[in-house]
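Student: Show me the folded form of this:
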Amino acid sequence: MLTYIKAFAAGFLSTLVFHQGLFGLFYLAGLVPRAPFNMTAVPPLGVPSIISLSFFGGLWGIIIWRLISSHTGAKHWFRSLIFGAIGPSAVALLIVFPLKGVEVSLIMIPFALILNGAWGIGVSLFMKFFK
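Tutor: The predicted model follows:
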């Protein structure tokens, strides 16, 4: 049970540090139109968007950790990158954005993969730190 709590915390924190940190760099470079750490309230609970995103990052952290924790070395880090990039990106682009009425364009795909790949590496880094 403690491992799941750590994995949730790793996913939550990785969202704040790695995902939003890289998103901030993209924003500063003029590559994305909106700033990171969106504080707009989202339904149904009215929590800030960044908290909602981080919560789901925590849930993904549990899933990703189950997929990568048994591997070591380069294979572990490669899986962190690949599973982090593909899983959350696919769900966001194919399910979440359409449900929210956000039009998905082809240019969003590489950004999603890069952001979520960095997030996946961050999950592993935080899990290493928690041990």
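Student: C-alpha only now, for contacts and for neighbours.
Tutor: Will do.
Student: got the contact list for stretch 47-54?
Tutor: The set of residues that contact stretch 47-54 without belonging to it, under CA atoms under 8 Å, 6 or more residues apart in numbering, is Gly11, Phe12, Leu13, Thr15, Leu16, Phe37, Asn38, Met39, Thr40, Ala41, Val42.
Student: swap in stretch 117-126?
Tutor: Outside of stretch 117-126, the residues within contact range by CA under 8 Å, 6+ apart are 7, 10-11, 13-15, 17-19, 22, 61, 64-65, 77, 80-86.
Student: Following up with a second sequence; could you model it the same way so I can compare the two?
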Amino acid sequence: MQKFILPFVAGFLASLFFHDSTLALLHAAGLIDASGFSTAPFVPLGLPQFLANAIWSAVWAVLMAWLVRVSPARPAPWVPAFMFGGIVLTAASVFVVDPIRGIWPSGNMLPRLAVGFAANAMWGWGALVFMRAFMRDAHGEE
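Tutor: All right, here's what the predicted structure looks like:
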């Protein structure tokens, strides 16, 4: 359970509590136009976008937990989790997901990459926070 379900749930919660909250705070500060917790429908399923993003974030968290080797027996990999979220998720969004949707990288990408890095890095850190909070130690205790 700790290898799949726990990271899945942690990634889902991190999307809601860290990623979208970071976007909402940046919006409230007047730094970005888009705010977190978008209720616009996600096209194929009709789910609100924040729920669709949370589901995809949960899948990414399973990969992150495997790559950075999150384990209760090891020290928490805070910097790798922060960098995984900031770099891998932002790159996947800008260079894979957006072109599939017909949005091509062009012009000054720095603001888009900076906001993506900030929100996704906070997601990576938050996913690790939830994973470590829910994990059992080597003796089976919580």
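Student: picking that back up, so which of the contacts of stretch 47-54 of the first structure is the most crowded?
Tutor: Greatest neighbour count in the contacts of stretch 47-54 of the first structure, by other CA atoms under 10 Å, goes to Gly11: 33 neighbours.
Student: Okay, and it sits in which element?
Tutor: Gly11 of the first structure belongs to helix 2-14 when assigned by DSSP states H and E.
Student: what does that helix rub up against?
Tutor: By CA under 8 Å, 6+ apart, the surrounding residues in contact with helix 2-14 of the first structure are 54-62, 65, 119-120, 122-124, 126-127, 130.
Student: what about 6 Å?
Tutor: Counting contacts by CA atoms under 6 Å, 6 or more residues apart in numbering, the residues outside helix 2-14 of the first structure that touch it are Ser54, Phe55, Gly57, Gly58, Leu59, Gly61, Ile62, Trp119, Gly122, Val123, Phe126.
Student: And Pro36 of the first structure, what's its match in the second structure?
Tutor: With the correspondence set by TM-score structural alignment, Pro36 of the first structure lines up against Gly36 in the second structure.
Student: correct me, but that match touches Leu23?
Tutor: Yes. At 4.8 Å, Gly36 of the second structure counts as touching Leu23 under the criterion of CA atoms under 6 Å.
Student: Those two: which is more packed in?
Tutor: Leu23 (23 against 19).
Student: Tell me the counterpart of the more buried one in the first structure.
Tutor: Structural alignment (TM-score structural alignment) places Leu23 of the second structure against Phe23 in the first structure.
Student: Can you give me every residue that contacts that match?
Tutor: Taking CA under 6 Å, 6+ apart, we find Phe23 of the first structure in contact with Pro36.
Student: how big is the offset of the helix or strand encompassing it relative to the second structure?
Tutor: Here Phe23 of the first structure sits within helix 20-28, counting by DSSP H and E. On superposition with the second structure, the average gap between helix 20-28 of the first structure and its aligned counterparts reaches 0.6 Å (mean CA distance after the TM-score superposition for the first structure).
Student: ok, longest helix in the second structure?
Tutor: helix 110-134 (DSSP state H).
Student: coming back round to it: nearest to Leu31 of the first structure among the contacts of helix 2-14 of the first structure?
Tutor: Closest approach between those and Leu31 of the first structure, by CA to CA: Trp119, at 18.4 Å.
Student: any idea which of the contacts of stretch 47-54 of the first structure is closest to Lys100 of the first structure?
Tutor: Sorting the contacts of stretch 47-54 of the first structure by distance to Lys100 of the first structure puts Val42 at the head of the list, at 10.8 Å, by CA to CA.
Student: Contact partners for the closest one?
Tutor: For Val42 of the first structure, the contact set (CA under 6 Å, 6+ apart) comprises Ser49.
Student: Please report how far the residue most central in space within the second structure lies from Ser93 of the second structure.
Tutor: When CA atoms, centre = their mean is applied to the second structure, the residue found nearest the centroid is Trp123 (3.9 Å). The gap separating Trp123 of the second structure from Ser93 of the second structure is 14 Å, by CA to CA, to the nearest Å.
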